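Visitor: based on what follows, work out the 3D shape:
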Amino acid sequence: MTTGTPIDVEELRTLFLFEGMTPEQLAEVAAVCEVRAYPAGGTVYRAGEPSVALWVLLDGTLRLVRHADGEEVIVNETDYRGAYAGAVRAFATSAEASAYPTSLHAVTDCRFLRFPADAFAAFVRKWFPMAVHLFDGLYLGIRTTEATVRQREHLAQLGTLSANLAHELNNPAAATVRAAGQLRDRVGHMRRKLGMIASGTLDPAMIARLIVIQERAVEIASKRRDPLTPLQESDLEDEMVDHLEDLGFEYAVDVAPVFVAAGLDTTFFDDVAAEIGDALPSAVAWLGYTLETEALMDEIEDASNRISTLVASIKQYTHLDQAAHQEVDLHPGIDSTLVMLGHKLGEIEVKRDYDTSLPQVPAFAAELNQVWTNLIDNAVDAMKGHGTLTLRTRRDGDHAAVDVADTGHGVPDEVKGRLFEAFVTTKPMGEGSGLGLDNAKRIVEKRHRGTIDYTTSPAGTTFTVRLPLSPAT
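Guide: Predicted structure coming up:
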């Protein structure tokens, strides 16, 4: 940096900030300002230092940098003459901070007009007192409005996720309650059978044979089988009913579905009849209770596992018990987002095309899940409940790329160039705030040094997020 030199009034007049001023005003500005030169790579000021001046670019290229979580994010890089930074709101009656929020660097050799903050504030208040109040009100109004809308957006997302969670939890919970009630009834019947055994009316040798048959039936039921079509299942049940009635069992219609679902066939009962003879009706009833009990316990176990899986997905989605920034596998986060939005997917087909060899990515995992939520939610809305959602991961040079593709109607021409701007939305009034993609862009670009873009046509839209595989230096 060179020592400051005075500014010429005529040069001052060529800057758009001062071009409409009177000679008296220009003379007042020139009297308190100075010109300072900085070499390429030089730093004009750093974030956190006292905000002591307004800086206006006279020549060269500047770079404005914001610091976030140990990373430097370029806010602006320009050679536009008259671009300004620093104590922009020094005149404000509600100035929020006395420190620079950003750092200002010279990309090339630069000259800056240095306008001391106290002199700048006094000048604006003296010559433009009404503007001070208008700018104060406008600034606070915009901040308040944006904060309110962003809060509503977050609450709306929370409401959607809560509704999905309630639906996803309700199904297995209801299945557990229903199965537990039926199991109680079956256990009651089993107690009565045990009472018969305890009374001594059944031969101990026969009981031993029945237990062996029971274990054999349970073993068959536990084996994995190909699912039956409704027609195949109906035919097998009819065949089982006819066969059991031929063997002398009166309630075949009640137990045939249980046996077919367990994988037992007519040959199994022929073998049972050959082993126990006249005791077949009691054996069939006992086997029915046994297999129903096993099926109900399997249903309870499956429902409990679904609840556990959902809870695990919630933890994966929020990363509550993990570090904020860490090396993460992108796939569990995408999958947990699908679980969170599962109820909204409806009849949409989900295709996953994951590159399992993709390295882990240095990221704020919970924030990335907000990106996946916004992109998947928009894709689902674009397809209106019907279509194909494709989620693809791949390596793109030194970046990990994630594609979220839908088969919706595409992005309208009138918003294509402004899709990532705040408050721009393609959804009907009241259904979207227009902050989802703005938030996604902020997280991807400013928090992760990545990029987000899209391609669109009447056949659908694909959003692509690219995240660097190497941590920030």
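
Visitor: rest of the way, CA atoms for contacts and neighbours
Guide: Noted.

Visitor: can you give me the helices for the stretch 101-250 of the chain?
Guide: For the stretch 101-250 of the chain, the helices defined by DSSP state H, counting those that start in this stretch cover 117-127, 129-198, 204-222, 230-246.

Visitor: need the contact list for N164.
Guide: By CA atoms under 8 Å, 6 or more residues apart in numbering, N164 lies in contact with 340-344.

Visitor: for A400, same thing?
Guide: A400 neighbours (CA under 8 Å, 6+ apart): 358-359, 361, 393-394, 466-469.

Visitor: before we move on, back to that, in helices, which of the contacts of N164 appear?
Guide: Judged by DSSP state H, the subset of the contacts of N164 located in helices is 340, 342-344.

Visitor: which one (most neighbours) among these?
Guide: Among the ones in helices among the contacts of N164, M340 has the most neighbours (other CA atoms under 10 Å), with 22 neighbours.

Visitor: sec struct for Q322, please.
Guide: coil (DSSP: H, G, I helix; E, B strand; the rest coil).

Visitor: sorry, back to before: of the ones in helices among the contacts of N164, closest to T373?
Guide: Distance ranking of those against T373, using CA to CA, places M340 first at 8.7 Å.

Visitor: do you know how far that closest one is from A379?
Guide: Note on M340: its distance to A379, by CA to CA, to the nearest Å, is 15 Å.

Visitor: mind checking the SS state of S357?
Guide: Classification of S357 using three-state DSSP returns coil.

Visitor: quick revisit: okay, the helices of the stretch 101-250 of the chain in CSV with distance to D329 next?
Guide: Below are the helices of the stretch 101-250 of the chain laid out as CSV (distance: least, CA to CA, whole Å):
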stretch, distance to D329
helix 117-127, 48
helix 129-198, 22
helix 204-222, 35
helix 230-246, 40
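
Visitor: which ones are touching I213?
Guide: I213 neighbours (CA under 8 Å, 6+ apart): V272.

Visitor: show me how to select, in PyMOL, the buried members of the contacts of A400.
Guide: Command for PyMOL, covering only those of the contacts of A400 found buried under the criterion 16 or more other CA atoms under 10 Å:
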select buried, resi 358+359+361+393+394+466+467+468+469
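
Visitor: just the ones of the contacts of A400 in strands?
Guide: Under the assignment DSSP state E, these contribute 361, 393-394, 466-468 to strands.

Visitor: in those residues, find the pair that's most separated.
Guide: T393 and P468 (13.4 Å).

Visitor: just to revisit the earlier point, in CSV: the ones in strands among the contacts of A400, plus distance to Q214.
Guide: Shown next, in CSV, are those (distance: CA to CA, whole Å):
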residue, distance to Q214
V361, 53
T393, 49
R394, 52
R466, 58
L467, 57
P468, 59
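
Visitor: just those residues now: which is nearest N305?
Guide: For those, the nearest to N305 is T393 (27.8 Å; CA to CA).

Visitor: I'd like the structure of this one too, to check against the first:
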Amino acid sequence: MSGPLTVKDLCVVDLLHGLEREQLAEWLAVAEGQDVAAGGIIVEQGVPAPGVHLLLEGTVEMFMVSDGRAEPMGYQHAPTWMGAIGVLTENPIFVRTQARTDCRLALLPADDFRRLALAHPAVHGRVMRQIAPVMQRVQAIESSRDRLESLGTMAAGLAHELNNPAAAAKRASAQMAEALDVLSSTLGMFVDAGIERADAQVLSELQREALARAAGLTALSALDAADAEDAIAERLEDLGVEQAWEIAEPLAAAGLDEAWLEQVVTHAGPALDAALRWVAAALTARGLAAELRESTRRMSELVGAVKAYAYMDRGAVVEVDLHEGLETTLTVLGHKLKQTTIRVVRDYDRALPHLTVRGSELNQVWTNLLDNAIDALGESGTITLTTRRDGERALVEIADDGPGIPDEVVAHIFDSFYTTKDVGRGTGLGLATARRIVVDRHGGSIIVGSEPGRTAFRVWLPLTAPD
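Guide: Below is the predicted model of the structure:
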């Protein structure tokens, strides 16, 4: 085992560059030394982030683990740091970290890291500036559709769905950098204004009070929030605060009142503007951290839905719950449903046994049938999904209450290259492909029945896989 950690050990990691010896001593006080032999796992994928690891000596390798398979994702060489983004956003670790050589590390526990990072804005800023590049790498991974070549329509919709949380995360990280600049410069402004130690202590307590109020406050109604914001903005303008509207919103959203504001006026003196912007920046930073956490959670859910939809890394033939395939298909078509008021009704027989099928191919069938149902309904209507056992077969019915399909179209609906869609919108291969997958690949059958007000596609699949 290596010797105890020292300030000299910590200062070589660029995350802590620029801190004074006394400040480094605060980090050293919470750091836990770790020695990990080559091949040892430092932190496992999917677990809550235990803290931030400072890699002092050695090399580690990152792996993405799925169904027991570990895919290499890259290396980290000492000195460096790992896991800070997960700690600040409170998300589980998304890769396995394993020692490639004998490694010496220092672990900064999650709660201690969050506390010290907020106390040292330079450290917090270095972490937050890495969020946008990480999000861009995640987007790049999600954009790799090598295994979904036949799912062009779904891919376009998924990109739209992923863009929303990714754009929110990128926007929040940029705004976070602005808030951190304010937080890091305020101390100097207090010193320049000659703020006494006692007044500075009160201002610090008032900031903590503001953060506590914000954390415990339910969302104000739009009208109440606007009234509160206008009242604070008017008071700030009376006090001579420049661009009062910029800071009135976060102060009002935190439920801060006249009494709180007057205490700030009393103790801030000539540094009133700086003190108020300092509090507003802290409130903004907390809100942005929550937004980042929600954005990354949504991205993770979408990635999970895509993996389930395509049965990635599970082989061509898999044992599945039919309902899982239907639900993940609804998820990847969510971008289309969100633009409508279409209802989805489920009538599932959960007692159906699992079937051995070509999972990703079967999901293409559900995609074609559901996509057609959505198009048939337009902006409103109901889609009903029904599953039940029919002898030695499982029956899946996808029905809509749209206008129906003319008899002359029904006669050719499973023919290759036959389509009733406008030029450029349909190839005529969707239902032909669906029939081939069901009949030729799974030994099942598919039919359609239609009349005005109801169209139903019925798919039968054998409960026992054909030889």
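
Visitor: hmm, back to that, can you name the two of the contacts of N164 of the first structure that are farthest apart?
Guide: Farthest pair in those, by CA to CA: M340 and K344, 9.0 Å.

Visitor: what are the buried residues along whatever helix or strand I42 of the second structure lives in?
Guide: Using DSSP states H and E, I42 of the second structure maps to strand 41-43. By 16+ other CA under 10 Å, the buried positions in strand 41-43 of the second structure come out as 41-43.

Visitor: again, but for stretch 309-320 of the first structure
Guide: By neighbour count on 16+ other CA under 10 Å, the buried set for stretch 309-320 of the first structure is 310, 313-319.

Visitor: quick check: closest non-adjacent residue to L362 of the second structure.
Guide: I437 (6.8 Å; CA to CA, 6 or more residues apart in numbering).

Visitor: which one in the first structure is aligned with that neighbour?
Guide: Alignment note (TM-score structural alignment): I437 of the second structure maps to I443 of the first structure.

Visitor: can you give me the offset of the host helix or strand of A303 of the first structure from its chain's centre?
Guide: Applying DSSP H and E as the criterion places A303 of the first structure in helix 280-318. Taking the mean of its C-alpha atoms, helix 280-318 of the first structure sits 30 Å from the chain's own mean (CA atoms, centre = their mean, to the nearest Å).

Visitor: still on that earlier bit, of the ones in helices among the contacts of N164 of the first structure, which is the nearest to P227 of the first structure?
Guide: Comparing these against P227 of the first structure with CA to CA picks out G342 as the nearest, at 23.8 Å.

Visitor: could you measure from the nearest residue to that closest one once chain neighbours are set aside over to I276 of the first structure?
Guide: In space, G342 of the first structure comes closest to N164 once its chain neighbours are excluded; the distance is 6.6 Å by CA to CA, 6+ apart. Distance from N164 of the first structure to I276 of the first structure, counting by CA to CA: 53 Å.

Visitor: and if you look at E239 of the first structure?
Guide: Counting by CA to CA, the gap from E239 of the first structure to I276 of the first structure is 22 Å.

Visitor: S416 of the second structure corresponds to which position in the first structure?
Guide: Match for S416 of the second structure (TM-score structural alignment): A422.

Visitor: tally of neighbours for its match?
Guide: The tally of other residues near A422 of the first structure (other CA under 10 Å) stands at 16.

Visitor: tell me who's in contact with it.
Guide: A422 of the first structure touches 434-435, 437-438, counting by CA under 8 Å, 6+ apart.

Visitor: hmm, back to that, and of the buried residues of stretch 309-320 of the first structure, the nearest to M196 of the first structure?
Guide: Among these, and counting by CA to CA, the member closest to M196 of the first structure is L310, at 43.7 Å.

Visitor: spatially nearest residue to that closest one, not counting backbone neighbours?
Guide: Counting by CA to CA, 6+ apart, L310 of the first structure lies nearest to V339, which is 7.1 Å off, once chain neighbours are set aside.

Visitor: what about the most centrally placed residue in the second structure, distance to I85 of the second structure?
Guide: Here the mean C-alpha position of the second structure is nearest to the C-alpha of T296 (CA atoms, centre = their mean), at a distance of 2.1 Å. As defined by CA to CA, T296 of the second structure lies at a distance of 11 Å from I85 of the second structure.

Visitor: do the same with S445 of the second structure
Guide: Distance of S445 of the second structure to I85 of the second structure, given as CA to CA: 50 Å.

Visitor: of these two, who's got more company?
Guide: Set side by side, S445 of the second structure and I85 show more neighbours around I85, with 20 against 17, by other CA under 10 Å.

Visitor: quickly find the element holding that one.
Guide: Element membership for I85 of the second structure (DSSP H and E) is helix 84-89.

Visitor: now the next helix or strand after that helix: which residue numbers in the first structure?
Guide: Scanning forward in sequence from helix 84-89 of the second structure by DSSP H and E, the next helix or strand is strand 96-99. Strand 96-99 of the second structure corresponds to no residues in the first structure, going by TM-score structural alignment.

Visitor: tell me how far strand 96-99 of the second structure is from the chain's mean position?
Guide: The chain centroid and the centroid of strand 96-99 of the second structure are separated by 23 Å under CA atoms, centre = their mean.

Visitor: now for that strand, which elements pack on it?
Guide: In terms of contacts (3 or more CA pairs under 8 Å, 6 or more residues apart in numbering; DSSP states H and E), strand 96-99 of the second structure is packed against strand 41-43, strand 59-66.

Visitor: after the first one, which helix or strand is next?
Guide: Past strand 41-43 of the second structure, further along toward the C-terminus, the next helix or strand under DSSP H and E is strand 51-57.

Visitor: can you give me the buried ones in that next one?
Guide: In strand 51-57 of the second structure, counting by 16+ other CA under 10 Å, buried: 51-57.

Visitor: CSV please, covering those and showing distance to G194 of the second structure.
Guide: Listed next are the buried residues of strand 51-57 of the second structure as CSV, based on distance: CA to CA, whole Å:
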residue, distance to G194 of the second structure
G51, 38
V52, 37
H53, 39
L54, 38
L55, 41
L56, 41
E57, 44
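
Visitor: need the max-distance pair from the residues you listed.
Guide: Using CA to CA, the two most remote members of those are G51 and E57, lying 18.0 Å apart.

Visitor: and which of the contacts of N164 of the first structure is nearest to V177 of the first structure?
Guide: Nearest member of the contacts of N164 of the first structure to V177 of the first structure, counting by CA to CA, is H343, at 20.9 Å.

Visitor: with that, I have no additional questions.
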